[in-house]
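A.B. asks: Just to be clear, the model below is a prediction. Sequence and coordinates:
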Amino acid sequence: MAKNKAITLLSLGHACVDVYQGAVAALVPYFVSERAYTYAAASGIVLAASLLSSVAQPLFGWMTDRRAAPWLLPVSTVVAGLGIALSGLGGSYALTLLFVGIGGVGVAAYHPESARVARIASKGSHRAMGWFSLGGNLGFAFAPVLVAVVVGFGGLRLTPLLVFPALAGSLLTLPVLRGLERVTAAPATTTTPPAPDDTVSFVKLTLAVVCRSIVFVGLSTFIAFYVRERTGQGPAAGTAALVVLYLGGAVGTVLGGHLAERWDRVTVVRGSYLLTVAAVAGVVLTPGPALYAFVALTSAGLYIPFSLQVTLAQDYLPSRVGTASGVTLGLTVSVGGLFSPVIGRLADATSLQTALLPLIAMPFLSWLLFLTLPEPAAPSTPRRAAEDERPGSVVVTTEAPTTPASDVRRPWRPRRRSR
């Protein structure tokens, strides 16, 4: 399958999965209005999805480092959709947490394997990885609109209709999987061993991603409430702010890939985090409609590093690409949810503006961490060994990828006894 077609399908599938990450925050106001949840209880719903996703994603990454599992793409998409679709049924808080948690596990299972396949399909192109990440950002951006149309029209009882993007996304992955299976054995060639892992840099990168995640998930959870307070407008104003937050991320992701083609990734990420410090301060401190402009700047500043951090992590851990993808993609969108209840409790005790003030410091900490990070050397361009081009291997085209040979894992097969 051609590179552009594979990346396009993967990007669309990514959008269908990340709809369910954005849907959790978009559903929170409806849980508050229909079930009278407090800020702390509402943020607990975000925590349920984030906790399971942040823990499970590195585990799925470790698993796919050992055995290729492309079947996870359609299966995990359906699981994510079913969890969120069932979250609005029944009035039990515990049942709601359970279904949202199942949706989080589905999201967790999808990202490490999809990022690894996208890395191979992109042939190491930052722009192509940016387009893959763009799909997830668009899914985030579309989530509030989808929830507003479905749940805003008929209440939480209509959440089962939210399963349809998952069904579409799972179908979109099937041509990619068929393309993988059509690859046949090629003449044996020598592969280049991967570069040594830079664990220290990877840990620093992970901490920077955690700080970024706290800002993004915190704003995703409470920006709808906050904008309504600051502007004096109704629910539509809050939904509009959430859409701006997610659409700005889509612009930032594509921009990050283009900037990284001109400057190195570390330099681009440093600059984006400095921009984000000022932008988050504007969100928290600026009243009136100007708030929307700072929301857009914050979103762009947070998402310029998005795909760049994933490829940096993969280059810092070239022998464990799935684990690197699982940690960075998982933490990028989930671990911030662990801090949402803290923000919610502080908002209940003081005010929402006071609770959001600490978010200004988070991108500054990310910037400080990136000051200590090196730009990894460009990976070599080895050809794949014949044993990695058997049917079922994770290969997208018959051309040589620009990713290390360690990125291509053989799927599980029963061993044959030698006679």
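C.D. replies: Nice, I can see it. Numbers count the residues shown, from 1 in each chain.

A.B. asks: drop to CA atoms for contacts and neighbour counts, all remaining ones
C.D. replies: Will do.

A.B. asks: Just give me the neighbour total for Gly232.
C.D. replies: By other CA atoms under 10 Å, 11 other residues sit near Gly232.

A.B. asks: Now do the contacts for the nearest residue to Gln57 once chain neighbours are set aside.
C.D. replies: Leaving aside its chain neighbours, Gln57 sits nearest to Ala108 (4.4 Å; criterion: CA to CA, 6 or more residues apart in numbering). For Ala108, the contact set (CA atoms under 8 Å, 6 or more residues apart in numbering) comprises Leu52, Ser53, Ser54, Ala56, Gln57, Phe60, Gly326, Gly330.

A.B. asks: ok, now which ones touch the first one?
C.D. replies: Contact partners of Leu52, counting by CA under 8 Å, 6+ apart, are Gly101, Gly104, Val105, Ala108.

A.B. asks: Report all helices and strands that the helix or strand hosting Ser170 contacts.
C.D. replies: Using DSSP states H and E, Ser170 sits in helix 164-181. Helix 164-181 makes packing contacts with helix 3-35, helix 72-86 when contacts are defined by 3 or more CA pairs under 8 Å, 6 or more residues apart in numbering; DSSP states H and E.

A.B. asks: another one to put next to it:
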Amino acid sequence: MELALKRKKQVGAKKELYSLGTSHFINDLMTTGIVPALLPLYKQAFNLTYTQAGVILLVSTIASSVMQPVFGFFTDKYPRSWFLPFSVLLTGLGLSATGYVNSYVWLLLAIAVSGIGSGIFHPEASRGAHLAAGNAKGAAQAIFQVGGNFGQAVGPLMIPLFLLATGVKGLGWFALFGLLGALLLMSIVPWYRESLENARLTKKKSSAGQRHILGLIGLTIVVTLRSWTHIGVAAYLPFFYLQQNISLAVADMYTFLFLGAGAVGTFIGGRYSDYISHKWLLFGSMFLTIPFAWLLPHSSGVYTTIILILFGFFVLSSFVITVVYGQMMLPNNIGLASGLMIGLAVGAGGIGATFLGWISDHFGVAFVFDLFVILPVIATIASLFLPSEKKLLGTEKEG
């Protein structure tokens, strides 16, 4: 019976889905992956304070994440297939420009341009993954989202691999990354255009699903708290270890381990989310994050490596679930739901990271890491109040 169930849960357009996942890798490598890791280089190049470095992350996340629901709301009404290749190209061009600007203001402007490209990409590409999913929504989102999270993980590796040697001027090469992503997405534009039309016709014939706004608000709060934890650790881990006289190259390797484990957690959690309760998987993810958030600042040596891997795995093992969960709560606005789950809530992490920069300036980076344990505790408690899938499906049947 279990095997029969698994056979029924099949992804539809696999080739297109893998293209979307690969482009997601390229896009997120150039935004949430590399921008936090670049903060020490930007700080040195422009003689910035921790707060000013945090503002760079704030601008990036507002443009790339907080604006996603706006783009998602617009494209729910007016989807545009050409947004896919254009968005990744814009992301790459904006990032490459940061290597050649000569002032902090122009740096922020270039970061904003790159972020806008990413903000356009995510709701549209997530809709594409939804259309390619067939009846395996969790598995499809796992393939799509793991590309982005793996891009986040690889981003910090760009620093020790070549940017430490080239300096910020080496960022010019990322224009080619953007071009590569655009060409990849151009190949699936005909399929995406046809799928959008089929979805429009199907929506006209089917009855409208009902929203669960209170559940969506609660889910957004949980994802925001998770994001504050995840992005905060990724952004300030290099600073934390630099203060312990550990080289930037080693600190970025630690960041890679944390983010790479998150990518694995994203895939495994999403792969099995079609068979496990979304609510309790989310609860378990947040609950199991707590001990590793507490242990991290008090660990050293090989224990640090183990703790970072487990911390990263558990904190993002619910990433796919929350996207699918949000789409269930807002069934007729897939772009908006995706923008809220991937964008607004994640973008709030960037805002939190800016505040953490202010705390670091006044109380030290080590103090910030002692605060990270509080966030998953609150998220764990909040997840208990979310509606179950049965309740959501029952509401839809009543509608």
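C.D. replies: That came through, no problem. Computed from a prediction, not measured in an experiment: that's the story for all the values here.

A.B. asks: now the helices for the stretch 151-300 of structure 2?
C.D. replies: 158, 164-166, 174-186, 189-205, 213-242, 248-271, 278-295 (DSSP state H, counting those that start in this stretch).

A.B. asks: Give me the distance between the fourth one and the centre of its chain.
C.D. replies: Relative to its chain's centre, helix 189-205 of structure 2 lies at 26 Å (CA atoms, centre = their mean, to the nearest Å).

A.B. asks: start and end residues in structure 2 for stretch 366-375 of structure 1, please.
C.D. replies: Aligned by TM-score structural alignment, stretch 366-375 of structure 1 falls on residues 379-388 of structure 2.

A.B. asks: Determine how far the last residue of the matching stretch lies from the first.
C.D. replies: End-to-end span of stretch 379-388 of structure 2 (CA to CA, to the nearest Å): 16 Å.

A.B. asks: ok, Ser54 of structure 1 - contacts?
C.D. replies: Residues counted as contacts of Ser54 of structure 1 (CA under 8 Å, 6+ apart) are Ala108, Val327, Gly330, Leu331, Ser334, Val335.

A.B. asks: returning to that earlier point: most packed of the helices of the stretch 151-300 of structure 2?
C.D. replies: Of the helices of the stretch 151-300 of structure 2, the one with the most neighbours on average (mean count of other CA atoms under 10 Å) is helix 248-271, at a mean of 25.

A.B. asks: equivalent range in structure 1 for that one?
C.D. replies: In the comparison with structure 1, helix 248-271 of structure 2 aligns to the range 235-258 (TM-score structural alignment).

A.B. asks: Next: stretch 176-192 of structure 2.
C.D. replies: On structure 1, the counterpart of stretch 176-192 of structure 2 by TM-score structural alignment is residues 164-180.

A.B. asks: and that stretch, how far from structure 2 on average?
C.D. replies: Superposed on structure 2, stretch 164-180 of structure 1 shows a mean distance of 1.5 Å to its aligned residues (mean CA distance after the TM-score superposition for structure 1).

A.B. asks: which other residues reach stretch 124-133 of structure 1?
C.D. replies: Residues contacting stretch 124-133 of structure 1 (CA under 8 Å, 6+ apart): 7-8, 10-11, 14, 118-119, 122, 253-254, 256-258, 260-261, 306-308, 311, 401-403.

A.B. asks: Would you mind measuring from Thr323 of structure 1 to Ala290 of structure 1?
C.D. replies: Per CA to CA, Thr323 of structure 1 is found 41 Å from Ala290 of structure 1.

A.B. asks: Ok, Ala56 of structure 1 next?
C.D. replies: 39 Å.

A.B. asks: Which one of those two is surrounded by more residues?
C.D. replies: Shown here are Ala56 of structure 1 and Ala290; by other CA under 10 Å, Ala56 has more neighbours (21 against 12).

A.B. asks: Structure 2: which residue goes with that one?
C.D. replies: Aligned counterpart of Ala56 of structure 1 in structure 2: Met67 (TM-score structural alignment).

A.B. asks: In which helix or strand does the nearest residue to that match once chain neighbours are set aside reside?
C.D. replies: In space, and not counting its chain neighbours, Met67 of structure 2 is closest to Gly119: 6.2 Å by CA to CA, 6+ apart. Applying DSSP H and E as the criterion places Gly119 of structure 2 in helix 104-132.

A.B. asks: Next, the mean deviation of that helix compared to structure 1.
C.D. replies: Looks like 0.9 Å for helix 104-132 of structure 2 (mean CA distance after the TM-score superposition for structure 1).

A.B. asks: which part of structure 1 lines up with that helix?
C.D. replies: Counting by TM-score structural alignment, helix 104-132 of structure 2 lines up with residues 93-121 of structure 1.

A.B. asks: next one: the matching stretch to chain centre, how far?
C.D. replies: Relative to its chain's centre, stretch 93-121 of structure 1 lies at 9 Å (CA atoms, centre = their mean).

A.B. asks: same thing with stretch 365-372 of structure 2?
C.D. replies: Stretch 365-372 of structure 2 sits 22 Å away from the centroid of its parent chain (CA atoms, centre = their mean).

A.B. asks: For that stretch, give me every contacting residue.
C.D. replies: Here stretch 365-372 of structure 2 makes contact (CA under 8 Å, 6+ apart) with Thr229, Val233, Tyr236, Phe239, Phe240, Ala293, Trp294, Leu296, Pro297, Leu356, Ile359, Ser360.

A.B. asks: one more time with 10 Å
C.D. replies: 50, 225-226, 228-230, 232-233, 236-237, 239-241, 243-244, 290, 292-298, 356-360 (CA atoms under 10 Å, 6 or more residues apart in numbering).

A.B. asks: Let me know the distance separating Leu86 of structure 1 from Glu113 of structure 1.
C.D. replies: 25 Å.

A.B. asks: Of the two, which one has the most company?
C.D. replies: Neighbour count, other CA under 10 Å: between Leu86 of structure 1 and Glu113, Glu113 has more, with 29 against 24.

A.B. asks: Verify the stated contact: that one with Trp71.
C.D. replies: Yes: counting by CA atoms under 10 Å, Trp71 is a contact partner of Glu113 of structure 1 at 9.2 Å.

A.B. asks: For the residue nearest to the spatial centre of structure 2, give me its contacts.
C.D. replies: Structure 2 has Ile342 as the residue nearest its centroid, 5.7 Å off, counting by CA atoms, centre = their mean. Going by CA under 10 Å, 6+ apart, Ile342 of structure 2 touches 64-66, 68-69, 119, 122-123, 126, 145, 220, 223-224, 227, 319-320, 322-323, 326, 336.
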